[in-house]
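# Take this sequence and fold it.
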Amino acid sequence: MTANQSSLERLADVLPPTAAADADGELTIGGCRVSDLAAEFGTPLHIYDEASLRHQMRALVDGLHRRWPNSEAVFASKSAPILAIYAIAASEGMGIDVAGPGELELALAAGVSPELIHLHGNAKTDAELARAIEVGVGVIIVDNEAELDRLERLVPRGRRQKLLFRVMPGVDAKTHANMNTGGNDSKFGLPISVVSELIQHLAGHDRLEVAGVHVHIGSQILSVEPFASAVEALKPLGGLAVYDLGGGLGIAHHEGEQAPSVDDYLDTLIGAAERYLPTDARILIEPGRSTVARSGVTAYRTVVTKETGRTFVAVDGGMADFVEVALTGQRFSALVANRATAVPNSRVQLVGRQCESGDLLIDQAELPNPRIDDVIVIPATGAYTYTMTNNYNGAARPAVVFVKDGEARLAVRRETTDDLLRLHQPALDHDWATSAVPAATM
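I've put the predicted structure just below:
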């Protein structure tokens, strides 16, 4: 532990920039006391700092444009498919990347102009593609030849659909295997040689316009070198109008973790583009995690503290609302919101309430003597946490609240038991007792 430093001081680099302590030593974000938010909206609770979210979006949009004026920053919405974030991203000048039908409908409901939407996916169905064509999405990123066949059938005469081909650059992003997507054995994209042939084949097509190519090598990448390698891999595909360089920039999730800055990332990416790509091409990037992660935190309430040779602190959430730890092994830090200025003096197993030994939120979390009813905050959870919420053990998905200038605004209401039961209404309407199979006949 860092001697004599409070939790707030130690975690300043992973908390939202507006995080502070009030006169009572309580954590505030966006001018709102977190313990008050927990009392009003319940826990678990996803909290987003709107000011820092907008600031990060501007840094990406403006930073890219300064380095390469003919460019567009696109928000990879799978990192946080929240209607309010779609609307904020569009208002800050970002395009929107969607990877499924629900994300497409959320973007449209948020008022995002369809031509700003980019449709991804390695297994798009006819229905998905037909809907995208119907609403007029700006770009469809083609992953495979079967999808190309579907588009030939589905794009009507008199319409032209802009396409990018996703390529396999053969680059190891040096990240967790579950987030590494640029290698030659990835399920995403096509080899560069195949893409080159398809581009030639579609030249002059009356309905399908191949604008360029797309490359994405993974997520939570903590070194800039793989990004340059991915751009270099596109060199044989010269003379195209558009090069989408994907996303993947990592962030610091816990105390002591180091990540490249936005400037380091953009300098590397655009430096490689200047060396290997046409100077008149349009450059796109698709940051997701690095756009939203730091602006979000998750708040829990302590339910149990237990000594069994180790100290266990159990909260009222877990794998149902925070599955990334189990999925990727990512480490996080935590603090007690109602004692943010206290100095940590214990190491505990911060665990969730789901019925799995793997429901460990933080191994050896450094906290100041946790107590029942404390409000525990885990910073840097603005990406993929809400995305992967689920109903494990019948858990209800948490609410999402945005804070700014001392005001809190509910963006997503908490799921209820009634919501869960509605999905099971067909079973509720059936008399299962009368249709039971007698034991002797089984």
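# use CA for all of it now, contacts and neighbours both
Noted.
# Tell me the buried residues in stretch 397-415?
397, 398, 399, 400, 401, 402, 403, 404, 408, 411, 412, 414 (16 or more other C-alpha atoms under 10 Å).
# got a list of what the first one touches?
Pointing back at residue 397 there. 320, 321, 389, 390, 391, 414, 415 (C-alpha atoms under 8 Å, 6 or more residues apart in numbering).
# okay if I get those residues as JSON lines plus secondary structure and distance to residue 254?
Output for the contacts of residue 397, formatted as JSON lines (DSSP: H, G, I helix; E, B strand; the rest coil; distance: C-alpha to C-alpha, whole Å):
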{"residue": "320", "secondary structure": "coil", "distance to residue 254": "21"}
{"residue": "321", "secondary structure": "coil", "distance to residue 254": "18"}
{"residue": "389", "secondary structure": "coil", "distance to residue 254": "21"}
{"residue": "390", "secondary structure": "coil", "distance to residue 254": "24"}
{"residue": "391", "secondary structure": "coil", "distance to residue 254": "27"}
{"residue": "414", "secondary structure": "coil", "distance to residue 254": "27"}
{"residue": "415", "secondary structure": "coil", "distance to residue 254": "29"}
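# to compare against the first, here's another:
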Amino acid sequence: MTHEAGWAHAPGALRGPSWLREPADPNALVPLLWSSTAHKVDGELTVGGVAVADVVAEFNTPAYVLDEDDFRARARAFRDAFAAYDVFYAGKAFLCTTVARWVAEEGLNLDVCSSGELTVALKAGFDPARIGYHGNNKTYPELRRAVAAGVGRIIVDSFIEIERLGQVAADLGTTTRVMVRVTAGVEAHTHEYIATAHEDQKFGFSITSGDALEAVRRVVAADGLELLGLHSHIGSQIFDSSGFEVAARRVLALHATVSTEVGVTMPEMDLGGGFGIAYTTQDDPSDPAQLATEMSKIVEHECRALGIAEPRLSIEPGRAIVGPAMCTVYTIGTVKPVALDGGAVRTYVSVDGGMSDNIRTALYDADYSCTLASRESQAPPMLTRVVGKHCEAGDIVVKDEFLPSDLAPGDLLAVPGTGAYCRSMASNYNHALRPPVIAVRDGVARVIVRRETEDDLLATDVGA
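The predicted model follows:
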């Protein structure tokens, strides 16, 4: 997909969005949208040295294909660009034991936000001291387990949680390191559901209301809690540093206030992240080196203005590591032209997955692109909507895409940029079986998360 001028086609054809136009070469990939090893050979998509047709022959569709080299390279890029920071991989984006090991091997830390994610991390042998634990409603058993496991930092999100965590520390006779999550009142330019620093939402303590400072005071006063610093997160799918500049100014001002009014100099600060990726060519993500330069300058400038020492910083790249490293491969089941008012035609292309393996289009109105992955085609392009097989009109995978007009049942389609939140948010809606995750590298494909079976569906159905 491209963001150039709109297109005009044959009479009766449907016009796409103004930014969508026919691809210059329908058999080529747009590198920005794909993992680094992805390319086409005679129209066939290859990732990690493995033809996706061969992946499908062995593992069927739908399937998530994860480019290990690309994942590792993106992890290293953030680690090296933010060498003076602690970089935390977002377990919620996608986590399994294999990926947790990759994260550890590439020198990153890990964020988890549930007991289940912590279970996976510990099963993988991840050092708990390098784990941060998020969440706005962590229960006593969850906190007790995290503290007992030696989790390196717990990000507290409410006064109740501070009290609860203090009780856990007392019961276990230990001290746990704490960060206080604050809301800086910044409106991130992203979807409402993934903007997290404005006042009217569930996360964090408001700086403006004074709750953030009061939370700091309570942590300092609690036995068994060691105040590590403040945590700020303005949202995700963010492409520039302007929001971070405003947030950093407000959070660092609170950091200075804590020093003068509470008498505590906090050693660290987490600036969040949530850096954006390219789902279509409308998106223009920044590279890690650029982000590191801009964010470091912001912090340096603000600390100098406040006359305070720079705390050790942490960031959370979010989807930016795993998102572009994975694509989803589907098999086309039906191709159906639908006549619309005015004589226009939209072609609906149905695949064998849908909202059960990628809910983001329905949930966030997210845009994706796709490509014919199994063969070359010289047929003229047609504007299509790629939809799933579920019993929902909103079961859309790709809202608008040009695909060859000779598409047929049995062809393979691949959707890039599905590494973040697609498998993590996958469901059994309509009792669908969640797809496998196939890691590819150096011409070898291996299952790291197997496909669910009907026995898995029935395993929790105890009957009556």
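# quick one: TM-score?
Taking TM-score structural alignment, normalised by the length of the first structure as the basis, the two superposed chains have a TM-score of 0.92; 421 aligned residues with a C-alpha RMSD of 1.6 Å.
# related to what we said a few turns ago, quick check, nearest of the contacts of residue 397 of the first structure to residue 4 of the first structure?
Nearest to residue 4 of the first structure among the contacts of residue 397 of the first structure: residue 321, at 32.4 Å, using C-alpha to C-alpha.
# From residue 329 of the second structure, how far off is the equivalent of that closest one over in the second structure?
Superposed on the second structure with TM-score structural alignment, residue 321 of the first structure falls opposite residue 357. Residue 357 of the second structure is 11 Å from residue 329 of the second structure, where distance means C-alpha to C-alpha, to the nearest Å.
# Quick check: what element follows the particular helix or strand that has residue 134 of the first structure in it along the chain?
Element membership for residue 134 of the first structure, per DSSP states H and E: helix 126-135. Counting by DSSP H and E, the next helix or strand C-terminal to helix 126-135 of the first structure is strand 139-142.
# Am I right that residue 274 of the first structure is in a strand?
No - Residue 274 of the first structure is assigned helix when assessed by DSSP: H, G, I helix; E, B strand; the rest coil, not a strand.
# That one -> the second structure?
Checking TM-score structural alignment: residue 274 of the first structure goes with residue 300.
# And the aligned partner of residue 36 of the first structure in the second structure, how far from residue 418 of the second structure?
By TM-score structural alignment, residue 36 of the first structure lines up with residue 54 in the second structure. Taking C-alpha to C-alpha as the measure, residue 54 of the second structure falls 20 Å from residue 418 of the second structure.
# Who has more neighbours out of those two?
residue 418 (28 against 13; other C-alpha atoms under 10 Å).
# Now do the contacts for the counterpart of the more buried one in the first structure.
Residue 418 of the second structure maps onto residue 381 in the first structure, with residues paired by TM-score structural alignment. By C-alpha under 8 Å, 6+ apart, the contact set of residue 381 of the first structure is 253, 293, 294, 295, 296, 297, 298.
# Could you rerun that using 6 Å?
Shown in contact with residue 381 of the first structure (C-alpha atoms under 6 Å, 6 or more residues apart in numbering): 293, 296, 297.
# Restricted to strands, list these.
If you go by DSSP state E, those have 296, 297 in strands.
# okay, the contacts of residue 381 of the first structure in TSV with neighbour count next?
TSV is the format used below for the contacts of residue 381 of the first structure (neighbours: other C-alpha atoms under 10 Å):
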residue	neighbour count
293	28
296	29
297	24
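# Just give me the closest of the contacts of residue 381 of the first structure to residue 330 of the first structure.
Closest approach to residue 330 of the first structure among these (C-alpha to C-alpha): residue 293, at 13.1 Å.
# Residue 248 of the first structure matches what in the second structure?
Taking TM-score structural alignment, residue 248 of the first structure has residue 274 as its aligned residue in the second structure.
# and that match, how many neighbours?
Neighbours of residue 274 of the second structure (other C-alpha under 10 Å): 22.
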